[in-house]
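Enquirer: A predicted structure for the sequence below; I have some questions about it.
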Amino acid sequence: MKSMIKRLATCGLASWLLAAALPVVAQSVQITDARGSKVQLAKPPQRIVSLLPSLTESLCALGACERLVGVDRYSNWPAHTKTLTVVGGGLDPNIESIVALKPDLVLASMASRSLGRMEALSLKVVALEPRTYDEARVVLQKLGVLLNLPSAQGADRVWASIEADMAKAAASVPEKIRGQRVYFEASRGPFAAGENSFIGETLTQLHLRNVIEAKLGPFPRINPEYVVKLDPDILMAGKRSWSTGMPEYPGWAQMRAVKQGAICAFTPEQSDVLVRPGPRMAEGAQIIAQCLQRLAVKQGKSQ
């Protein structure tokens, strides 16, 4: 009996030692990006370069900021991103700088002109570019898959928080402002935020009506005279578009919204939040709601 126990113990120890010596099989991850390209990694990425601020912020919201080793020049939130290597712009990044960082994944915009070149250098590239709420949620889900996060820990948690905060922002919009017609300038050009863009969806959730119809596209470039004809109740833009905080296009000074001071001019920091379709969308809604509250007070005093 003793000899049998000894043999079993020896076999058990040998089996344990053999198991310990075997390499751990990493779990591969795979997604289909916005191009329809299937990207497969042998294991979840640990060194990531992000070339789009909304992707940078989404990655950090999922708890993976520490995996970032490089970002584009416009990625500036959260604070940790300011300590990382900057690899140029999202559209025309410095490829040599990216290669030097030895990333196992590069997150890029669909509009980047360097996708093919990076892939030719054997870099794993995932192209994602959310323009609507649905697309922003899909991006979070895809990033969660790449990071090998359970849904409850990843995209679902972040999205639930966005929806809860969005509802709070919507509830805070004064009744007298609801239903008013709004023009939102996303960037100078002017490029407007259309009804079916994520900014347009935010305006809808805040009980506002967007004067830029969905048929014009998410972010159409428009003629400034077109806005004059639409004559919106409220004008919104960042100070990067209107450096003085007031519209600077010919003829706009005569618009009703300008005469009545129904203008939301957002700071550069606020604009960063507002124009990025990621985890801070609800914060953007709150920024707009706060301006609407101020306009409601102003309208009350003028009556």
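Expert: Everything's here; your move.

Enquirer: from here on, contacts and neighbour counts on C-alpha atoms
Expert: Fine.

Enquirer: could you find the closest non-adjacent residue to residue 107?
Expert: residue 50 (4.7 Å; Cα to Cα, 6 or more residues apart in numbering).

Enquirer: another one to put next to it:
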Amino acid sequence: MKSKKLIFFLLVLFVFVVSTPLLAQNFPIKYTDDLGREITIEKEVERIISLAPGITEAIYALGLEDKLLAVSSACDYPEEALAKEDVGRIDEPNLEKIVALEPDLVLAASITKVESLDRLTELGIKNIGFNPASINDTIDMIEDIAYLSSASRQGNELTSQMQAEYKRLKKLVEQKLENKERKKVFYEIWSDPLYTAGQGTFIDNLIQAAGGYNIAREAEGSWPTYSLESLIAADPEVYISSAHSTPDGLTLAELRQREIFREISAFKNDRLYLVNQDLVNRPSPRIIEGYQEFIKAIFPELKEEIN
């Protein structure tokens, strides 16, 4: 009996010893962010400030909201984030307020000026800049946020689900593209003047992943203006916009009524779509939903399989 108890004890001890490194976070952590800066995290992060909406969404999705001290004014999802301390604009946050809150870590996206982040570093506030350009980059960012916040288990669970759904959707797109040309797509960011997303942007990557061809890839710059003549000449087959593209909020009915666009194939064939811009513009856990919206716009026949 004693020998059986000893074996059982040793087995439990072995499992504990083997599993503990998987659960515990080893410090210090050395991390190189998307700006090429190396940051050292000496101890577990308990006080976080998020400057980007997508990062804030990730923090909530990981169940780390209790560690979230404050957010920028751009962070509006989930609704609970609106109750957090506001540290100002996403591009130029209030540095004095951030320093006064004494965060362990500030997380930012590329829209925050590098000068602001460098100044925070000078003031002794550790900060990390992310610049995801694709769905895979977004998944990696979420995994990294979880790792830096000692929440690797939650991170693995969330990103595994995202990867699985991304893989499933990508397979559907690949099957539709087999021996077929990509449909020409135009994405309207703003209506007057007409702004769109050019090559190398997050939107451009998302259109490509969804099986379309972004006609704005041929324009100059990441966020080019587009003339009516250029739009008619490019003749997109799918036209995507959002309610946020006009000051008063665009509706699908209003989009259909644009007489000056009547010669464009997308308007002739009623291939006009409105998407939630927060789903497709933000690198967040909801990017898979944004990906679904783009696929449904480009391949409406896949709607039932996607849902």
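Expert: Right, received. Where do you want to start? What you see is a predicted model, and the numbers here were worked out from it, not measured in a lab.

Enquirer: touching, the residue nearest to residue 107 of the first structure and residue 70? I think so.
Expert: Yes. At 6.4 Å, residue 50 of the first structure counts as touching residue 70 under the criterion of Cα atoms under 8 Å.

Enquirer: which residue lines up with residue 183 of the first structure in the second structure?
Expert: In the second structure, the residue paired with residue 183 of the first structure according to TM-score structural alignment is residue 186.

Enquirer: give me the contact list for the helix or strand containing residue 255 of the second structure.
Expert: If you go by DSSP states H and E, residue 255 of the second structure is part of helix 252-256. Residues external to helix 252-256 of the second structure that are found in contact with it (Cα atoms under 8 Å, 6 or more residues apart in numbering): 267, 270, 272-274.

Enquirer: which among these count as buried?
Expert: With burial judged by 16 or more other Cα atoms under 10 Å, the buried subset of these is 267, 272-274.

Enquirer: in three-state terms, label the counterpart of residue 232 of the first structure in the second structure for me.
Expert: Matched across to the second structure, residue 232 of the first structure falls on residue 236, judged by TM-score structural alignment. Here residue 236 of the second structure is coil, with the state taken from DSSP: H, G, I helix; E, B strand; the rest coil.

Enquirer: for residue 236 of the second structure, what are its contacts?
Expert: For residue 236 of the second structure, the contact set (Cα under 8 Å, 6+ apart) comprises 183-186, 215, 264-266.

Enquirer: that older thread, confirm that the match of residue 183 of the first structure sits in a strand.
Expert: Yes. Assigned with three-state DSSP, residue 186 of the second structure falls within a strand.

Enquirer: ok, back up a step: what comes up buried for the helix holding residue 255 of the second structure?
Expert: Going by neighbour count (16+ other Cα under 10 Å), the buried part of helix 252-256 of the second structure is 255-256.

Enquirer: now stretch 58-71 of the first structure
Expert: Across stretch 58-71 of the first structure, burial judged by 16+ other Cα under 10 Å covers 58-62, 64-65, 67-71.

Enquirer: likewise stretch 121-137 of the second structure?
Expert: Neighbour-count burial for stretch 121-137 of the second structure flags 125-135 (criterion: 16+ other Cα under 10 Å).

Enquirer: wait, which of those is closest to residue 191 of the second structure?
Expert: Of all these, residue 191 of the second structure sits closest to residue 133, with 24.0 Å by Cα to Cα.

Enquirer: quick one: contacts of stretch 44-51 of the first structure?
Expert: Identification of contacts with stretch 44-51 of the first structure by Cα under 8 Å, 6+ apart yields 27-29, 56, 67-72, 75, 89-90, 93, 98, 102-109, 146-148.

Enquirer: weed out the non-buried ones from those residues.
Expert: 29, 56, 67-72, 75, 89-90, 93, 98, 103-109, 146-148.

Enquirer: those in strands, which ones?
Expert: Those of those mapping onto strands are 29, 68-71, 105-108, per DSSP state E.

Enquirer: farthest pair within these?
Expert: For these, and using Cα to Cα, no pair is farther apart than 29 and 71, which are 22.3 Å apart.

Enquirer: that older thread, now, which of the buried residues of stretch 58-71 of the first structure sits nearest residue 273 of the first structure?
Expert: For these, the nearest to residue 273 of the first structure is residue 58 (12.4 Å; Cα to Cα).

Enquirer: buried ones in stretch 214-229 of the second structure?
Expert: Under 16+ other Cα under 10 Å, the buried positions of stretch 214-229 of the second structure are 214-217, 219, 222-226.

Enquirer: determine which two of those residues are furthest apart.
Expert: The largest separation in these, counting by Cα to Cα, is between 214 and 225 at 14.2 Å.

Enquirer: which residue packs closest to residue 53 of the first structure, ignoring adjacent ones?
Expert: Leaving aside its sequence neighbours, residue 53 of the first structure sits nearest to residue 75 (Cα to Cα, 6+ apart; 4.4 Å).

Enquirer: equivalent analysis for residue 159 of the second structure, please.
Expert: residue 139 (5.9 Å).

Enquirer: likewise residue 41 of the second structure?
Expert: residue 29 is the one closest to residue 41 of the second structure (Cα to Cα, 6+ apart), at 4.9 Å.

Enquirer: hang on, that neighbour packs against residue 40?
Expert: Yes. Using Cα under 8 Å as the test, residue 29 of the second structure is close enough to residue 40 to be in contact (5.5 Å).

Enquirer: now do the same contact list for the residue nearest to residue 113 of the second structure when sequence neighbours are not counted.
Expert: Nearest residue to residue 113 of the second structure in three dimensions, chain neighbours excluded: residue 91, at 5.6 Å (Cα to Cα, 6+ apart). Contacts for residue 91 of the second structure (Cα under 8 Å, 6+ apart) come out as 111-113.
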